[in-house]
Every structure is written in C-alpha cells, then in structure tokens.
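*Asks:* Sequence and predicted structure below; questions after.
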Amino acid sequence: MSAALWAGVLVIGGLGSVARYVVDRAVARRAARSFPFGTLTVNITGAVLLGFLTGLALPPHAALLAGTAFVGAYTTFSTWMFETQRLTEERRAWLAGANIVVSVVLGIAAAAAGQAIAGLL
C-alpha cells in the first residue's frame, strides 16, 4: 500500500468515527432511554451503507477507503457489546437480549437492503 492510501485510510477513518459520534449523540439525545438507540442506529445505517458498497463491487482501493476505513470506523461492535453488558449488569437482561437480537436481525436485513439498492443501479 502506498503512503497516499494509508493517509486516505487515516483521514477517512477519522471522518467515520466523527460521524459515528455525531449520529450516536443526536439519536441518544432524542431517545433519552436506557436502550442504546444511538449505537443501534449507527450500526444499522452502517450495515445499509456497507451492503450498498458491496453491491457496487468497487475496485479494491475504493472498497478499502469506503468500506473498511469509513464504515469500519463508523460502526462499532465494541460499543454494542459494552452497552449490552451494561444492560445485563443493570439487571435489564431482556433489554440486553433485545439489543442482540434486534441488532443482528436488522443488521442482516439492512445489509441485504443496501446490496439490493446497489443492484438496482
């Protein structure tokens, strides 16, 4: 990989992480509940975007920058698991279970939808 590509990953990944923070905070502020709607929103929109990018069959460097750098930094597995663990520790096991099930089911559906949308182009 060239230095320019590494720099692109750095910058675009940074933009993805900032976008994650902005979206998460905006949704969490509006929802103001114990369920992590902000992280759910980020991960579902990220799944749609990644499915879309996959459906476009981008060249390798474009896929790296858009899919891995931006979407990889935008979505967050670790926060999802941390919030699920927090719900369990707060004795809200049903919310923790719902977080897992809803995230997985909607994530798969969102990725498929994104891929289908790209296929229409």
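*Replies:* Sure, I can see it. Residues are numbered from 1 along each chain as shown.

*Asks:* hey, let's count contacts and neighbours off CA atoms from now on
*Replies:* OK.

*Asks:* measure Leu56 to Gln115 for me?
*Replies:* Leu56 sits at a distance of 8 Å from Gln115 (criterion: C-alpha to C-alpha, to the nearest Å).

*Asks:* what do you get for Arg86?
*Replies:* Arg86 is 33 Å from Gln115, by C-alpha to C-alpha.

*Asks:* the more surrounded of those two?
*Replies:* More crowded of Arg86 and Gln115, by other C-alpha atoms under 10 Å: Gln115, with 22 against 15.

*Asks:* And the helix or strand where the more buried one lies, what does it pack against?
*Replies:* Using DSSP states H and E, Gln115 sits in helix 93-120. Other helices and strands packing on helix 93-120, by 3 or more C-alpha pairs under 8 Å, 6 or more residues apart in numbering; DSSP states H and E, are helix 37-56, helix 77-89.

*Asks:* here's the one I want to compare it with:
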Amino acid sequence: MTSELWTWIIIGLGGSFGAVTRYALTIWVQSISSRSFPFATFLINITGSFLFGICLGWNHPGPFHFAVTTGFLGGYTTFSTFGVESVELLQKKGWVTAALYILLSVSLSLAGVISGYSWSAS
C-alpha cells in the first residue's frame, strides 16, 4: 500500500472515530444538562480547538498528524452545527442569548487553540 493511500485511509478512520466521539459526548452532555442551550456543541468545539492547538505546537507532519487533525478533530468539531444552533437560539431565545453563545464559542475556541499551542510548544 502506498504512503499516500495509507494517509487517506487513516484520515478516514480518524474522522469516523471523531464523529462517533462527538455523538457519544453529545448524548452524555444532553443527559446531564439543559437542552435549552447547546452545551454539547459548545464543549466539543472548545475542546477540539484546544486539542488542535496542541497538535499545531507539536508540529510533527505526517500521516498520524493528519489522522488526528484532519481526521479525528475534523470529525469531532462541528462548525455547521454551531451555525444551526446559533440560528435556533436567535429564533427561540432572542439575540442576547444567541450573541452570547456566538461570542463565547468563538472567543473560547480561539483561546483553546492559543493555549493548546502555547502549552505544547513550550
């Protein structure tokens, strides 16, 4: 098997594992929290951003790096769900709740990348 084909396969496997992990975490978070606020997506995107920051700091390019970043973290984090839930919050809870969710999600996700990178690069 060629190196390029192997990279494609492990990215796909990583993405599958990331998506299943996201689904399991979503079910668990929804079982212990209110469904009126998208805590699961909030937690998933922030932790995924932190983990991605760690991967950036390690800077070990190769198949394993792509399996974790493009694969697992690509399947684990979810910008499209964040967008849908932002619109739903706007419609159901109003602009204050939606704006708070958007601002906190974006700022804490960026902080996650920065802190993960800083932690792993030091």
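*Replies:* Alright, I've got the coordinates. These numbers were taken from a predicted model, which means no experiment stands behind them.

*Asks:* follow-up on the earlier one: next, format the helices and strands packed on helix 93-120 of the first structure as CSV and append distance to Gly119 of the first structure.
*Replies:* Shown next, in CSV, are those (distance: least, C-alpha to C-alpha, whole Å):
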stretch, distance to Gly119 of the first structure
helix 37-56, 6
helix 77-89, 27
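
*Asks:* highest average neighbour count across these?
*Replies:* Most buried of those, by mean neighbour count (mean count of other C-alpha atoms under 10 Å): helix 37-56, with a mean of 22.

*Asks:* In the second structure, point out the residues matching it.
*Replies:* Aligning helix 37-56 of the first structure against the second structure (TM-score structural alignment) gives residues 39-58.

*Asks:* average distance between that stretch and the first structure?
*Replies:* Superposed on the first structure, stretch 39-58 of the second structure shows a mean distance to its aligned partners of 0.3 Å (mean C-alpha distance after the TM-score superposition for the first structure).

*Asks:* Which residues does that stretch contact?
*Replies:* Stretch 39-58 of the second structure is contacted by residues 22, 25-26, 29-30, 33, 65, 69, 73, 76-79, 81-82, 105, 108-121 when judged by C-alpha atoms under 8 Å, 6 or more residues apart in numbering.

*Asks:* Write a PyMOL command that selects only the buried members of the residues you listed.
*Replies:* To isolate the buried members of the contacts of stretch 39-58 of the second structure in PyMOL, using 16 or more other C-alpha atoms under 10 Å:
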select buried, resi 22+25+26+29+65+69+73+76+77+78+82+105+108+109+110+111+112+113+114+115+116+117
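
*Asks:* Counterpart of Ala26 of the first structure over in the second structure?
*Replies:* Structural alignment (TM-score structural alignment) places Ala26 of the first structure against Trp28 in the second structure.
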